[in-house]
Every structure is written in C-alpha cells, then in structure tokens.
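Chemist: let me see the structure of the following:
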Amino acid sequence: MKIPLRTWSYRTAVFLSLAFVVAPLVAVVWVSVFSNKVISFPPLGYTFHWYVNAWELVDFREGFWLSFQVAIAATFLGLLVGVPASLALARANFPGKAVINTLLLSPMMVPAIVAGSGVYIYFIQIELLSGIQLVATLPGLIIAHVVIVIPWVVRLVTTSLLSANENIEEAAQNLGATPLTTFWRITLPIARPGLVAGGLFSFIVSFTDLEKSLFLVGPGRTTLPIAILNYLEWNLDPTVAAVATVQIFIIGFALIVSDRYVKLSNAF
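Modeler: The predicted structure follows:
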C-alpha cells in the first residue's frame, strides 16, 4: 500500500522533532561512560568510573541534597498558594482577574538572571528596612524558588479545571453536598492531572534552577547546579555527564510513574 505524501511528510517531521529533542539526552548518557579523562571523540573505551567519582565528591552529594530539600519545600508551598489561586481564576469572576492572572504568570516571562538579581536586591532592601536576613539563608532560597514554581502550578491546575465540566460540581451541590465536600470529592479529583503535572514541573524547575541559587545560596552551601558549574571551571571529564544522566533517569522515572496513575496529558 502506497503511503500518501502528506502522511509520509507528517511522520518524517514527527520523527525529526523527536530526534532533535532526544539526541542531546542520548549524547549525555553516552558521554557519561567514556573512559577518556578529557571528553573527546571517539571514546577510548567505556567505564562507570565517573559515576563513582561523582558520588565521592562532597560538593555533588551536598549539592544534590540541598537542591532536593529546596525543590520539595518550594513545590509544597507552591501548591499551597497556586491551587487556591487556580480555583479562583477558573471558577470565579471578580474585578482585576486578568491582572492577577498575568501577575501570577509573570515570573515565567522574566529572564532568569534578571529575576535572580531582582530577588537578591529585594531581599537586601527587606533586610535594610526590617533587619530580617533572607539573603544567604535557606528560607530565603526557598521563598525565591516558590516564586518561580507558582506559575507552573497556576497554569497547569487552571487548565485542568477549565477543561472539566463545571456542571458536575453544581450537580453535587444540588444533591446536598457541602462546598467543602464538593471540593474534596469532585474538584480535587478533576484537577488531579494538573496538580501532579504542576508538582512535577515545579520540582524540576526548582531542582535545576541556577540563577536564584547563585545569588542567594549561603556561604559553605551549594546546590547541584552550582556544584556542576564550579566543577566545569577546572575539569572537562565525563563526571558532569554522569551527574546529568542520574538527573535524567530520576526525572524520567518520576514522569513514567506519575503517568501510570495520572494521565499527565489530561493536564494540558
């Protein structure tokens, strides 16, 4: 059977697009097992030594743990703030709704380095006016990361709520369900794909953030992106590729497990 030109062109475009996205990931995983002490092609051999080397470096271990803590805290707080905001934007009509929606999504529009320096200056002003130190503290770093994860939560949860049939919630209340019961048993399950997707993307954005951490991390502390940047300043071996490969598999595993129980495609 002859394949139409349009179908063939469409399949080719899809394949090239996927290859464009996946090829860099495959390259990173491949480089992580090179035996070369300096990354170069072709490889002289293959080894898992660089994974062991990454684990033995204190900066990578402590950086991973700090990034993980900050990402978990920022994701949790981002959900606490973003879910009520999404519910209001999706279900209520009030003056200034468009302005608030733009304000909540604005951190996605600001260049990362500009946002990092802006948060740093803002925290300095707070310290000058109130004496409360946020720069170079863990709470300050978490607050900065909450700011960058809120847009993801608001955008994805709001999309899930808007794509659902609002009449289901009205029917539940007409049958005697209280607003709280309706929220827990109807609204939250409807928004679950958006909640999971928002939480996952929030964790990823916070965990991989460099700019806010670079301005706000305290002395003697380092996040994983900063540890990678510092290592690359003096080394060109595949250790960083090994660290990146671990990140790729962790994030990929989380996405696969989440999609197994919650279809993330329903959140978009």
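Chemist: alpha carbons only for contacts and neighbour counts from here, please
Modeler: OK.
Chemist: contacting residues around the residue nearest to residue 224 when sequence neighbours are not counted?
Modeler: Nearest residue to residue 224 in three dimensions, chain neighbours excluded: residue 63, at 4.1 Å (CA to CA, 6 or more residues apart in numbering). Taking CA atoms under 8 Å, 6 or more residues apart in numbering as the criterion, residue 63 is in contact with 221-227.
Chemist: could those go into CSV alongside distance to residue 171 and secondary structure?
Modeler: Formatted as CSV, these follow (distance: CA to CA, whole Å; DSSP: H, G, I helix; E, B strand; the rest coil):
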residue, distance to residue 171, secondary structure
221, 53, coil
222, 52, coil
223, 49, coil
224, 49, helix
225, 49, helix
226, 52, helix
227, 53, helix
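Chemist: got a winner among these for most neighbours?
Modeler: residue 223 (26 neighbours; other CA atoms under 10 Å).
Chemist: ok, back up a step: what about the residue nearest to residue 224, distance to residue 260?
Modeler: Note on residue 63: its distance to residue 260, by CA to CA, to the nearest Å, is 30 Å.
Chemist: then residue 268?
Modeler: Distance, residue 268 to residue 260, using CA to CA: 16 Å.
Chemist: centre of the chain to the helix or strand hosting residue 172, how far?
Modeler: According to DSSP states H and E, residue 172 maps onto helix 167-174. Helix 167-174 sits 34 Å away from the centroid of its parent chain (CA atoms, centre = their mean, to the nearest Å).
Chemist: for that helix, give me every contacting residue.
Modeler: Counting by CA under 8 Å, 6+ apart, 179, 182, 186-187 sit against helix 167-174.
Chemist: this one next, for a side-by-side:
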Amino acid sequence: MTSISKASPLRWTYLIFVWAIILFVLVPLATTIWVAFFSNKILSFPPEGYTGTWFVQAWSLEAFRSGFFLSFQVAISASVLALCLGVPAALAIGRYKFRGREFINTVLMSPLMIPAIVAGSAIYLFYIELQIWSDVQFASTVYGLTLAHALIAIPWVLRLLVASLAGLDPAIEEASLSLGATRLTTFFRITLPLIPGITAGVLFGFIASFGDLEKSLLLVGPGRITLPIAMLNYLEYRTDPTIMAVATIQVLIIAIALIISDRYVRLGRTF
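Modeler: Now for the predicted structure:
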C-alpha cells in the first residue's frame, strides 16, 4: 500500500503532463477549424456569428486554387518518385548486409536532419550550377520542384518500408523461389503485396511535400505558387477567416492521409 501511495502522485503528474502535451497539439488545430466558421470579417473574439462562406471565398481566389492544384500535383509526383527510389533502397538496407549500408541509410535519411531552408538553398544553388554546366534548367521548373520534394519524401518512405520488411517472414519469399518463381516474380507477386508500408510511405511522402514551404519558396519560380506560399502571401495583407478556411482544408487532407496510413501501418509502433 505504501508503494502504491508513493507512486500515485508521480502517476498523476505524468498523466497531467501527457494531457497537457495533447491539448497543446490539438487546441490550435481545433481553434483553426472553429475560427474558419466565424462570420467576422476581421479575426476577433467572440464571434459575431457563424457561416461557411469563407470556404467559398477561398475557392474563388485564383491564388488558392492554382496553389492547391500545383501542391497536389507536385506532392503526388514526388511521393511516387520517392516510392520508386525508396522500395529498392529499403530492400537493400532491410534485407542485406554490405559495406557502406549504414552510410547509405544515413544519407537517405539526412533530409530529416538538415534544416529545410538550408536544404532549399543548397538545392537551388545546385540547380543553378547544373544549368551553367549542362544548359538544362531545373531551377524555377515544376520537375525541379518535384525532384526537390522527392528528397523530402524519401526518408518517410524508407523508414516505413524498412519497418514493414522487418515484420515480413523471409521464409515466404524462399518458398516462392523454391517452387520455381524468379526473384522478379517473387518480388512483384509476393513481397510487394505483403508490404503494408508502401501505402503509408506514399501518403507520408504526400503529406511532407504538400505542406512544404521553405523549399517551394526558393524553387517554385515566377508565375507559379504552391498552397503554403499562397497562404503566406495572403496573410501579409488580410486577416479575415479565409486563411483559416484554407488551413482547415489542409488539415483535413493531412488528417485523412494519416488515418489511411494508420490503417496499413500502426504509426504508434513505427515512430
């Protein structure tokens, strides 16, 4: 009884701390969604009433529409490209031991450790040097922006795929090979369908690219705009709930992607 009573204050302190962190994360998101329905033309509390016209207003603005479509296009392309590079890398790192394995893994995961503005500046300067050397333009192009966003997505794809491969029994693949299937057939018909992290990896790559601001600021080029840049530009001159409506849509898209990802890979066990 004494040990339980001594542990109780510590346990309550721990629970309070955990709930404080959860509220710290959720309250800003809930507030954003709440404010998106205010009828106030200027952001202020308390609300004068509620309306959904700000969502219509957001969609009527060309900057938000074009920014959404460009962000969606780049995010899809970058996540698919990251998957094409991440699958063979995950198979090599997760299944085989070879010299330089840890180094390659560190290099592929490095975009998570390098500050985004530093990485964006480095990629921009690399594109400029590449254009001088080869006369091929990558800076200020959609495919150049997509390649840069693929670098953001690769670490998420790699991490989720390696975690999924760790739970896949190699005996299943060995059984396929012993029955006469080639390694390529085994990969496409056995290994690939049994890796749940593929769907989660693509969705996480999409999330990382869709919400990126720093690299897009440096690489998007004139005449184009992504959704985060459109939101930043809007905030310079206006303070109505339209920006909250756009943020609400962005939050909902990311939330749906996370829910679908968790269906395939238990994110709490992976991260």
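Chemist: what's the TM-score here?
Modeler: Scored against TM-score structural alignment, normalised by the length of structure 1, the superposed chains reach a TM-score of 0.91; 265 aligned residues with a CA RMSD of 2.1 Å.
Chemist: so the longest helix seen in structure 1 corresponds to what in structure 2?
Modeler: The longest helix of structure 1 (DSSP state H) is helix 58-91. Using TM-score structural alignment, helix 58-91 of structure 1 corresponds to residues 62-95 of structure 2.
Chemist: in the matching stretch, what's buried?
Modeler: Burial within stretch 62-95 of structure 2, assessed by neighbour count using 16 or more other CA atoms under 10 Å, is assigned to 63-68, 70-83, 86-87, 89-90, 93-94.
Chemist: mean deviation, it versus structure 1?
Modeler: If you overlay the two and look at stretch 62-95 of structure 2, the average distance to its match in structure 1 is 0.4 Å (mean CA distance after the TM-score superposition for structure 1).
Chemist: off-centre distance for that stretch?
Modeler: 9 Å.
Chemist: right, and residue 140 of structure 2 touches residue 219 too?
Modeler: Yes: taking contacts as CA atoms under 8 Å, residue 140 of structure 2 lies within contact range of residue 219: 5.2 Å.
Chemist: the two: which is more packed in?
Modeler: Neighbours around residue 140 of structure 2 and residue 219, counted as other CA under 10 Å, are more numerous at residue 219. The numbers are 23 against 19.
Chemist: quick check: the aligned residue for the more buried one in structure 1?
Modeler: Aligned counterpart of residue 219 of structure 2 in structure 1: residue 216 (TM-score structural alignment).
Chemist: isn't that match up against residue 139?
Modeler: No: using CA under 8 Å, residue 216 of structure 1 is not in contact with residue 139, being 10.1 Å away.
Chemist: give the contact list for residue 244 of structure 1.
Modeler: residue 28.
Chemist: so where does the residue nearest to the spatial centre of structure 2 fall, helix or strand?
Modeler: The centroid of structure 2 falls nearest to residue 208 when counting by CA atoms, centre = their mean (2.1 Å). Assigned by DSSP H and E, residue 208 of structure 2 belongs to helix 197-210.
Chemist: so what angle separates the directions of that helix and helix 62-95?
Modeler: Calculated by axes from the mean of the first three to the mean of the last three CA atoms, to 10 degrees, helix 197-210 of structure 2 forms an angle of 140 degrees with helix 62-95.
Chemist: please pull up the equivalent of residue 133 of structure 2 in structure 1.
Modeler: Using TM-score structural alignment, residue 133 of structure 2 sits opposite residue 129 in structure 1.
Chemist: mind listing what's buried in the strand or helix carrying that match?
Modeler: According to DSSP H and E, residue 129 of structure 1 maps onto helix 112-130. Across helix 112-130 of structure 1, burial judged by 16+ other CA under 10 Å covers 112, 115-117, 119-120, 123-124.
Chemist: tell me who's in contact with the match of residue 219 of structure 2.
Modeler: 120, 135-137, 140-141.
Chemist: out of those residues, flag the one nearest to residue 47 of structure 1.
Modeler: The nearest member of the contacts of residue 216 of structure 1 to residue 47 of structure 1, counting by CA to CA, is residue 141 at 36.7 Å.
Chemist: neighbours of that closest one, how many?
Modeler: Neighbours of residue 141 of structure 1 under the rule other CA under 10 Å: 23.
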